[in-house]
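A.B. asks: The sequence isn't on hand, but the structure is:
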């Protein structure tokens, strides 16, 4: 790739030593100020980290603006847009289009996204979640004998593909908050697709472990060499078909994806699968509507500085904000509320015990209540009933000296629900973006095609989603009681995505300045990865990079999960002594976070990116 004169000036800082911050030369250039966006091809060093490896990230500090994304090429695209005077929404569009090219296993234009946005005062929640086709019903994932299909039997093929919503949602958000021309925001991805990008270690590693992608001839030809091996790290991969589709979207908007020849190709791929066809139609695609929903905001009192924060997340059909709010709210009612990390900077066994018991309670409620609000009524008439301080205090009383092992859902409303709890089911995928622009506008967006490489079906240079497998495969329990998150026509599947914005509360209880944007990929564990980071920053006073670096942990109302080789044996044994089944495992989060702080009288955006993946932060 051609060499570009370095102009990017972002501060890196060692954890705990911001005074030692050093300016570094990065990559990319962009015209300052507003107006037209002139994209320049980035020249980046080879990306060092593999899929499940650990590469230390220094943490970043910027004064004016910052963008954090899961791949340096995508981060750079967003940086250039911000440098050119673009808004946070503008930058997110550029980032997403590049992610669909360089990180196709996680998100893309045939997927969905939840976007939290603030202009510094108001908060908006933009819903680009996929929907079930009109022809789908609650028997979509049942075998002829009435039993649910095996997970990957359902995923691979056309059956699992929902109506994609990310592009139409971003288009709507851009009409409301964009500053640069829509068409210009596609230039970075188009240029990279045509010139080629280097295959990253993460993409190469995931391709090596992938079992199903080769079964699609189109994907096999693109991702693998003639000998059937994944393209090696550093191989320059070009995608002219993707570039052509992006040119159409740039010129015609989301119609170029959801109507016309591209839509016809999507429908033909889904319905024409030889062994596992789906039910998607042209009418489904053309009729997709993005939604603006009411953000779900709740208060959190910090144990570190006694400051009250307002934590705003995405409402149903996402379960993320509710579960995070319940976990942190229940923790605040336990002895763990005042607990600090141990001398090594790790969560203590006692704190982990209370966290995981709180998580059991939250996941029990999640399985019972949360689904698409256009189809399911919230308990007590409001989703906030699940976050009411009195209800959380009652739930906290259920935590005893020994693990409850399996929590039961509570009853936050006066009327008992008529739904059955959803059985445990795998969740995968996603990518997260956090951005703040020079005007103080900010966003947190989590974006997905669900499983690794989605439905393993490739059309015109991009992969189709398998988002419908986020529905419950079983429509009802053994007694015939319906499950809230069952498949229904036009319904949006429940998600765990948790894009989060945090604000200070003023002494008189009003919303104050934005202090944090955060989120992560990771399926159901998104909830724990994001909660860990919020707790680390808000309750333990850590920088975002320090909080992200903390070992991962979590519980989905089953075994307690600990990131392998990150906790001392004594911690593991202490949890087992209290009755917890402990499973040490690889927990590959992909956290991105930005926080506002003041250091030596200067206000800065501190940025963090997960050392478990390839993300970086860029800004000025």
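C.D. replies: Looks like it arrived, so ask away. What you see is a predicted model; the values in this text were computed from it and never measured.

A.B. asks: C-alpha from now on. contacts and neighbour counts both.
C.D. replies: Noted.

A.B. asks: Okay, residue 598 and residue 76: tell me how far apart.
C.D. replies: Residue 598 sits 26 Å away from residue 76, going by CA to CA, to the nearest Å.

A.B. asks: ok, the two, which is more surrounded?
C.D. replies: Neighbour count, other CA atoms under 10 Å: between residue 598 and residue 76, residue 76 has more, with 32 against 10.

A.B. asks: my guess is that one meets residue 618, correct?
C.D. replies: Yes. Between residue 76 and residue 618 there is a contact at 7.0 Å, judged by CA atoms under 8 Å.

A.B. asks: Tell me how many other residues crowd residue 122.
C.D. replies: Using other CA under 10 Å, residue 122 has 8 neighbouring residues.

A.B. asks: hang on, I meant residue 375
C.D. replies: Neighbour count for residue 375, taken as other CA under 10 Å: 14.

A.B. asks: same question, the one 4 residues further on
C.D. replies: The local packing of residue 379 (other CA under 10 Å) involves 20 other residues.

A.B. asks: Repeat that for residue 224.
C.D. replies: Using other CA under 10 Å, residue 224 has 18 other residues around it.

A.B. asks: cool, the one 5 residues further on as well?
C.D. replies: A count of nearby residues for residue 229, using other CA under 10 Å, gives 14.

A.B. asks: can you pull the contacts of residue 291?
C.D. replies: With contact taken as CA atoms under 8 Å, 6 or more residues apart in numbering, residue 291 is in contact with 126, 127, 128, 169.

A.B. asks: if we go to 6 Å?
C.D. replies: Neighbouring residues of residue 291 by CA atoms under 6 Å, 6 or more residues apart in numbering: 126, 127.

A.B. asks: Can you give me the distance of it to residue 317?
C.D. replies: 11 Å.

A.B. asks: one more structure, for comparison:
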């Protein structure tokens, strides 16, 4: 059976028969009877790149009906939450970048989770004041924040949706009711989680993922329904506030209050949740304008810092060679060092973003990079406007999913979405995995020198993220050029920056950029996928003095769309996951998609 046929579980017929200020969402339009826009869509003018063909199909059919990239994003997310629950879902959070073709603006929608008001700096300390082991922090009620993805999508839909809100949920509801085929990646993730013995500790998760004997996880190719998820989607499709008020919110809270290590979420925390709309963080790089997420994400500033550092070199002369990768490694180390010290939720701490991206500051930092030597030690700089801050102590967990969408109006969504670690907090409620997003906070509030950590736990605060959904424009004219991004914990920054260098400097196609080896340089060592980089380059980097850790594979899930000057589209889907980048023509050309 082909991968495509193994992944898609229902017939197409069955599947589709059915500014910088925080702003409160407008009253949400829940009119599910509003007529759809009559529009003939050129099948080669739209594209969806995401981690599962079923989610791509759902998004493309929404675009075919005249929906916008935001309408399609809702469909993609609701399906991913069902078929890729280890990575994202409506029980988690997201950052969405939206390019508006009408005025060529880029807006960030922040759906990051928030800590309960009961949280304090001792959230992840034990009774003796020592740091909890990371796995105990994850597998607990303490790790779950108020989920923000649904409220954020509702805000974006109020701003930019064209189809009725309810339309986007139909495909996921059908899949949940009729059953979907467990993919190889989901089955593999379940097998790995089973070895830790955490996912089947809670009854709801055990009954869903281990439906036979409570010990044997779902297998590749098995069909699984999820009636509770379908019911939750029906409620949300009528009014998104159903996730934040009433039975669904109470079910999530009850699951977080279970032992061991119960959390402090309340109905008041849910009722108070508000997504944030603000201008994107943008900076220039050669002939392009790169736009990404603002804090509490560190992805935008860190990826743009990497590129700003590299702007001091002619990267075109070093296409995928030792010198090019050496410069990328050193720039990454410098950018990560600043990110680790200075970025947090900027409603709570001062984040010197302008200083971190200041061209003079980056030029001074770039001067540390020598083409024939490795920096012995990399420390955070002192960007203009920065206050002293402690070094972060946040553990890393490579979960998450990313998708990119281009609609027939020329609008674009680049969205990174997550429940944090694999299967989040290892708990379920209302058919969905609950996030463990609060483990993205530093587990300690002060560093060894007694300095306050910017990303420390505080009540109502949003944990720092590495998510880096990115939209790149042509600087002259402001036209859309590229959407990119990736999952992968704090390695997201390296994964995404790699694609930008490949696309903007090395003249690669989106697929070639996704295929390139991932090179992650945070601190003194460098992790490189040895099976994707030639041995001569690896050895030369080691001879230069780089402390190379040879990785057998990375958890990236890069999904790229590029619109060429002649209007043609090119997509790239990370071969490390199960995704595709399809136009409507690509989708309609598929056969044998739906095993019974």
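C.D. replies: Great, that's in hand. The shown structure was predicted, so the numbers you read here are calculated from the model rather than taken from an experiment.

A.B. asks: now the helices for the stretch 1-150 of the second structure?
C.D. replies: 3-7, 12-15, 53-64, 69-83, 134-138, 149-160 (DSSP state H, counting those that start in this stretch).

A.B. asks: Which one of those lies nearest to residue 125 of the second structure?
C.D. replies: helix 134-138 (9.0 Å; CA to CA).

A.B. asks: Find me the equivalent region of the closest one in the first structure.
C.D. replies: Under TM-score structural alignment, helix 134-138 of the second structure corresponds to residues 151-155 of the first structure.

A.B. asks: Now that stretch: buried residues?
C.D. replies: 154, 155 (16 or more other CA atoms under 10 Å).

A.B. asks: how far away is the equivalent of residue 227 of the second structure over in the first structure from residue 425 of the first structure?
C.D. replies: In the first structure, the residue paired with residue 227 of the second structure is residue 240, using TM-score structural alignment. Distance, residue 240 of the first structure to residue 425 of the first structure, using CA to CA: 37 Å.

A.B. asks: swap in residue 295 of the first structure?
C.D. replies: Distance, residue 295 of the first structure to residue 425 of the first structure, using CA to CA: 26 Å.

A.B. asks: what number of residues lie near the match of residue 227 of the second structure?
C.D. replies: Neighbours of residue 240 of the first structure (other CA under 10 Å): 18.

A.B. asks: Report the secondary structure element holding the closest residue to it other than its chain neighbours.
C.D. replies: Closest residue to residue 240 of the first structure apart from its sequence neighbours, by CA to CA, 6 or more residues apart in numbering: residue 194 at 5.3 Å. Using DSSP states H and E, residue 194 of the first structure maps to helix 187-195.

A.B. asks: in the second structure, what residues pair with that helix?
C.D. replies: So helix 187-195 of the first structure sits over residues 170-178 in the second structure, by TM-score structural alignment.

A.B. asks: That stretch against the first structure, how far on average?
C.D. replies: Comparison of stretch 170-178 of the second structure with the first structure after fitting gives an average deviation of 0.5 Å (mean CA distance after the TM-score superposition for the first structure).

A.B. asks: which residues sit against that stretch?
C.D. replies: 15, 78, 79, 225, 226, 227, 230.

A.B. asks: now do stretch 297-317 of the first structure
C.D. replies: Counting by CA under 6 Å, 6+ apart, 295-296, 321, 338, 371-372, 494, 500-505, 538-541 sit against stretch 297-317 of the first structure.

A.B. asks: Show me which of those residues are buried.
C.D. replies: Going by neighbour count (16+ other CA under 10 Å), the contacts of stretch 297-317 of the first structure have 295-296, 321, 371-372, 494, 500-505, 538-541 buried.

A.B. asks: Just the ones of those residues in helices?
C.D. replies: residue 321 (DSSP state H).

A.B. asks: Return the closest of the buried ones among the contacts of stretch 297-317 of the first structure with respect to residue 432 of the first structure.
C.D. replies: Using CA to CA, these come closest to residue 432 of the first structure at residue 500, 10.6 Å.

A.B. asks: Could you report the distance from that closest one to residue 222 of the first structure?
C.D. replies: As defined by CA to CA, residue 500 of the first structure lies at a distance of 35 Å from residue 222 of the first structure.

A.B. asks: Repeat that for residue 609 of the first structure.
C.D. replies: Taken as CA to CA, the span from residue 609 of the first structure to residue 222 of the first structure is 29 Å.
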